[in-house]
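>>> any chance you could fold what I've pasted below:
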Amino acid sequence: MLSDFKMKELNDDAEIRNLWLEGIHNLDQRQAPKKNKDFYDFIIVGAGTAGCVLARELIYNIPNINILVLEAGPPDIQVNDIMRSPCAFPSIIRTIETDWGYFTEDQTMPSAVDPTKEVLNRRIHCARGKVVGGCSTVNAMIYMRGQEADYNLWATQGPEYEIWDYNHCLEAFKATENNTRKNPDEEFKKYHGFNGLLYVQDKQNDFDDILKDVIKIAKNLGIPYNNDFNGARQNGIGEYQHTMKDGKRFSLADGYLADALKKVETYPPSKPFELGSPHRLGDDVAKFVAVNVKCFSHMLNIIWDEERKDENVAIGVKYFYDGRVHESFIAPKGEVIICGGAINSAQVIILKIKADFSIKQ
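Below is the predicted model:
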């Protein structure tokens, strides 16, 4: 004969089973939960050079925001950390996992030797990083800025372009740079920063004998030696600096995105934990103040405000992620920022133009 305690256990067990079976039988009768829309203050398309810097600057300079960063490629790590090895960059610069695989078009142009004849410039590979860190994760790590004359030319296009003059850009370069050259002279200090998040260093080992001979020959030919290709002049022969730290690659993801990801808060701040609270969180938690990065997220299109078609107002993005199409939207006063690089940023905008043209047709 079963004891009263044992009978109670059996009855409790039977009740639990009945409740579970009832739940299974009624599963198809339940109302499916409504799909929640993802809202962010900023959506950055592309975790390359610009995207990484923007994510970090926004999260630390605007209070109580959250940011979604979409990257079509993988994280910036591989087996054995091949992306960190300077000598391994040829292995990642043209692989389908980390490069978009773009090529230039064949072009014919007048010969410089005989203008009456044409020469064929065959197509070449145009490397574009498809990975967190973008091209800074797959390039040859040579730290080389643009020509001063180019920036000043951009600035002459109108008042809204004046910020692109070289002096403005130089201040931005210096702010991002953490140059580790030992005992820099005063001239070098005019053009470089030493407190930024992007590490830049000189070559760690001595020149090969053949390179020393090349520099010697160049000097004999009257080509000036240049110990800083980002200084007052960029012509001459010398040694590049590299975006490296301790002999390893250092990308914008290593500096800026990694720092952005450190900031994780709640807004409004959660109350102290209370005993008896089922989730141990206060009721006033609204959102995470953080940067959310989604890798393998292929951008499909910008979502435009249908009520303001003539103004081309973006309200979100549509992208393919985790096997299906997702939509994320920006909160009021939020922004969609396209940081897809020189080619893909334009391609995203062209998708809008093509869609409009098709509708008009």
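
>>> going forward, measure contacts and count neighbours with C-alpha atoms only.
Noted.

>>> quick one: the helices in this protein, in order.
Assigned by DSSP state H, the chain shows helices spanning 4-25, 49-61, 89-92, 135-138, 148-155, 166-176, 186-190, 209-220, 252, 258-260, 341-360.

>>> can you tell me which of those comes nearest to P74?
P74 sits nearest to helix 135-138 of all the helices of the chain, at 11.2 Å, using C-alpha to C-alpha.

>>> helices or strands up against the closest one?
When contacts are defined as 3 or more C-alpha pairs under 8 Å, 6 or more residues apart in numbering; DSSP states H and E, helix 135-138 sits against none of the other helices and strands.

>>> the same query, at a cut-off of 10 Å, please.
In this structure, helix 135-138 makes packing contacts with helix 49-61, helix 89-92, strand 248-249, helix 252, judged by 3 or more C-alpha pairs under 10 Å, 6 or more residues apart in numbering; DSSP states H and E.

>>> how near is the residue positioned nearest the centre of the chain to V291?
With distances taken as C-alpha atoms, centre = their mean, A47 lies nearest the centre of the chain, 1.6 Å away. With distances defined as C-alpha to C-alpha, to the nearest Å, the gap from A47 to V291 amounts to 11 Å.

>>> Proceed likewise with the subsequent sequence, for comparison:
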Amino acid sequence: MIQDAGEFDFIIVGAGSAGCVLAARLTESGSYRVLLVEAGPEDRHFWIHVPLGYANVFADRRINWMLESEAEGELQGRSMYQPRGKVLGGTSSINGMIYIRGNHADYDGWRDAGCEGWGWEDVKPYFERAEGPTGLRVQPHTKKHELAEAVLRAAQNAGLPYTHDFNGERQEGVGYYRYNIFKGRRWSASSAYLRPARARPNLKVVTEAHVLRLSMRDSQVTGIVYERDGQTFEVRAKAEVIVAAGVFGSPQLLEHSGIGNPSVLKEQGIEPVLELAAVGENLQDHFYTQLMFKCSQPITINDLANSWPRKMFEGARYLLTRTGKLAFNHIYVGGFTHSREGLSKPDIQFNMTAWSVAERTASGAKPHPFPGFSLSPVHINPDARGAVHVTSADPRGRPSIRFNFLKTNYDIQSMIFGVRLVRRIAAQPGLQPYIADEIQPGRAIASDADIVSFLREKAVSNLHAVGSCRMGPDCATSVVDSQLRVHGVRGLRVVDGSIMPRIICGNTHAATVMIAEKASDMILVAAR
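This is a model prediction of the structure:
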């Protein structure tokens, strides 16, 4: 039996990076009643809020969907682990907290592909609003680390210019990152947007509620049906339903509601309601690998992780002062560059992290028993396109996720360049005193063929998946229009990273927040 759960002006599905922004902005005026529905629990888990605690939430089923991709043919049949936040704040509650807007050319490319109003000058004000007093806290790097300083100098000696701020006028170069960390705590979308908004009487938040499907009448979405505590509820929307369930959850919900490619739906026993072939297609992600080095000095996070006295000391220091090793993510410096001449924007990123990993298990990563650090090349403008689709008619079923990495020569050659770039940086005289040995892949892996074999064995998704509900003007190749309205149906938008027509050059959290900031204005204008 389905119980009536009332009526709201707006219903938001998913309290992740986008959903928290929407809930805050749509309730600011007090004119509209908003329901925010989240499948996960409240964000009270201790390790969510500790910046170095993301190692502990990376594999916690209580707050993490812990998805897996299908076996990747070009990667020796390996599947790619896909952690996604199942908690207030979504993946912003479990990510690495790096804040990158992306390259200006990314958004001009969206505009030029037919997404009117999404060029750099159009989206810039929304980044600025997101970084303002009512949005995210964006903190520059404040403390020096001798290993990070050595990497910074080595990268400059290897030919990369110094960049003060990757979010400024020039992205290319090497420099320190900026972070969503404030006063020693993770500053998630829930911390920044949702927590202040929950005092408003016109916002209702329902957690641990799994949305089963959209309610539809003719070509109008009228509400949602969700399950909580073994009971089923239906709630109505006077104005709109906004799906903000993320790159995997949003296409899943559309497909379970009969919106998608009819052949995909029928194969899983779902009756098609609206033909929209692009649902679940255009899946993109960055692709990366770790080059790991044994450090000659005990100055890495491995040394903390392998010492109980140090862990107890740092734990006490954090609890008392919100400072110390636990108050930072230890992803210090990085850089952006081109793998070849003639590209309009960087296509290679690299990150320096103050740890190295001996093995990964279902419960997390185990560090090497000695000091170690990593330099990781990332291909941030890949050709690879995949898909995410439902695997049954059960709304609680896991989706099929396929990325199709390393299928084109450009993708392969770009990653070879990235590996060689990192090695060129590591070979600089200023960094060599910190390197006792190259652990992974090892100096014996030297030829292009050897590097490609290493990539097929070890390289993975960089966990920045986007694009599965693509924005565009053509309903044959996209899911939403430039107002983020789903083609062919009224009263329904998708607002999250899934609408990106092409992945941006850099970490995707900041851009997802920007999308929701911009969408909130669109929604309020339409409502008025």
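
>>> circling back to that earlier point, possible to save the helices and strands packed on helix 135-138 of the first structure as a markdown table with distance to A331 of the first structure and mean neighbour count?
Shown next, in a markdown table, are these (distance: least, C-alpha to C-alpha, whole Å; neighbours: other C-alpha atoms under 10 Å):
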| stretch | distance to A331 of the first structure | mean neighbour count |
| --- | --- | --- |
| helix 49-61 | 15 | 20 |
| helix 89-92 | 37 | 15 |
| strand 248-249 | 37 | 20 |
| helix 252 | 27 | 26 |
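
>>> of all the ones you listed, which one comes closest to W164 of the first structure?
For W164 of the first structure, the closest of these is helix 49-61, at 15.6 Å, according to C-alpha to C-alpha.

>>> other SSEs contacting that closest one?
Counting by 3+ C-alpha pairs under 10 Å, 6+ apart, the packing neighbours recorded for helix 49-61 of the first structure are strand 38-45, strand 67-70, helix 135-138, helix 252, helix 258-260, strand 291-294, strand 324-338, helix 341-360.

>>> relative to the whole chain's centre, how far out is it?
Relative to the chain's own centre, helix 49-61 of the first structure is displaced by 9 Å; criterion: C-alpha atoms, centre = their mean, to the nearest Å.

>>> do stretch 254-267 of the first structure as well
Distance of stretch 254-267 of the first structure from the chain centroid (C-alpha atoms, centre = their mean) equals 13 Å.

>>> what residues sit buried inside that stretch?
Across stretch 254-267 of the first structure, burial judged by 16 or more other C-alpha atoms under 10 Å covers D254, G255, Y256, L257, D259, A260, T266.

>>> coming back round to it: got the helices and strands packed on helix 49-61 of the first structure as CSV, with distance to D228 of the first structure columns?
As requested, these are exported to CSV (distance: least, C-alpha to C-alpha, whole Å):
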stretch, distance to D228 of the first structure
strand 38-45, 34
strand 67-70, 35
helix 135-138, 20
helix 252, 21
helix 258-260, 28
strand 291-294, 36
strand 324-338, 33
helix 341-360, 27
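
>>> wait, which of these is closest to D99 of the first structure?
Closest to D99 of the first structure of those is helix 135-138 (C-alpha to C-alpha; 8.1 Å).

>>> now the closest one: which residue numbers in the second structure?
Helix 135-138 of the first structure corresponds to residues 91-94 in the second structure, going by TM-score structural alignment.

>>> how about residues contacting the matching stretch?
Applying C-alpha atoms under 10 Å, 6 or more residues apart in numbering, the set of residues contacting stretch 91-94 of the second structure from outside is 15-18, 43, 45, 47-49, 51, 53-60, 63-65, 83-87, 97, 180, 186-191, 246, 509-510, 513.

>>> again, only this time at 7 Å
Residues from elsewhere that reach stretch 91-94 of the second structure (C-alpha atoms under 7 Å, 6 or more residues apart in numbering): G16, S17, I48, Y54, V57, F58, R84, G85, S188, A189.

>>> how about the first one, what's its match in the first structure?
In the first structure, the residue paired with G16 of the second structure according to TM-score structural alignment is G48.

>>> in contact with its match, which residues?
Taking C-alpha under 7 Å, 6+ apart, we find G48 of the first structure in contact with V132, G133, G134, C135.

>>> which pair in those spans the largest distance?
Across the contacts of G48 of the first structure (C-alpha to C-alpha), the longest gap, 8.8 Å, separates V132 and C135.

>>> residue in the second structure paired with T176 of the first structure?
For T176 of the first structure, the aligned position in the second structure is occupied by A130, per TM-score structural alignment.

>>> show me the contacts for the closest residue to its match other than its chain neighbours.
On the basis of C-alpha to C-alpha, 6 or more residues apart in numbering, the spatially nearest residue to A130 of the second structure that is not a chain neighbour turns out to be L136, at 5.8 Å. For L136 of the second structure, the contacting residues are A130, N180, W187, A192, taking C-alpha under 7 Å, 6+ apart as the criterion.

>>> stretch 134-148 of the second structure: how far from the chain's middle?
Taking the mean C-alpha point of stretch 134-148 of the second structure and that of its whole chain, the gap between them comes to 19 Å (C-alpha atoms, centre = their mean).

>>> that older thread, counterpart of the residue nearest to A130 of the second structure over in the first structure?
Taking TM-score structural alignment, L136 of the second structure has L198 as its aligned residue in the first structure.

>>> before we move on, what about S69 of the second structure?
Taking TM-score structural alignment as the alignment basis, one finds that S69 of the second structure is matched in the first structure by T104.

>>> give me the spatial nearest neighbour of its match, chain neighbours excluded.
With C-alpha to C-alpha, 6+ apart as the measure, R123 is the residue that lies nearest to T104 of the first structure, at 4.9 Å, once sequence neighbours are left out.

>>> where does L319 of the second structure sit: helix, strand or coil?
When the structure is split into helix, strand and coil by DSSP: H, G, I helix; E, B strand; the rest coil, L319 of the second structure lands in helix.
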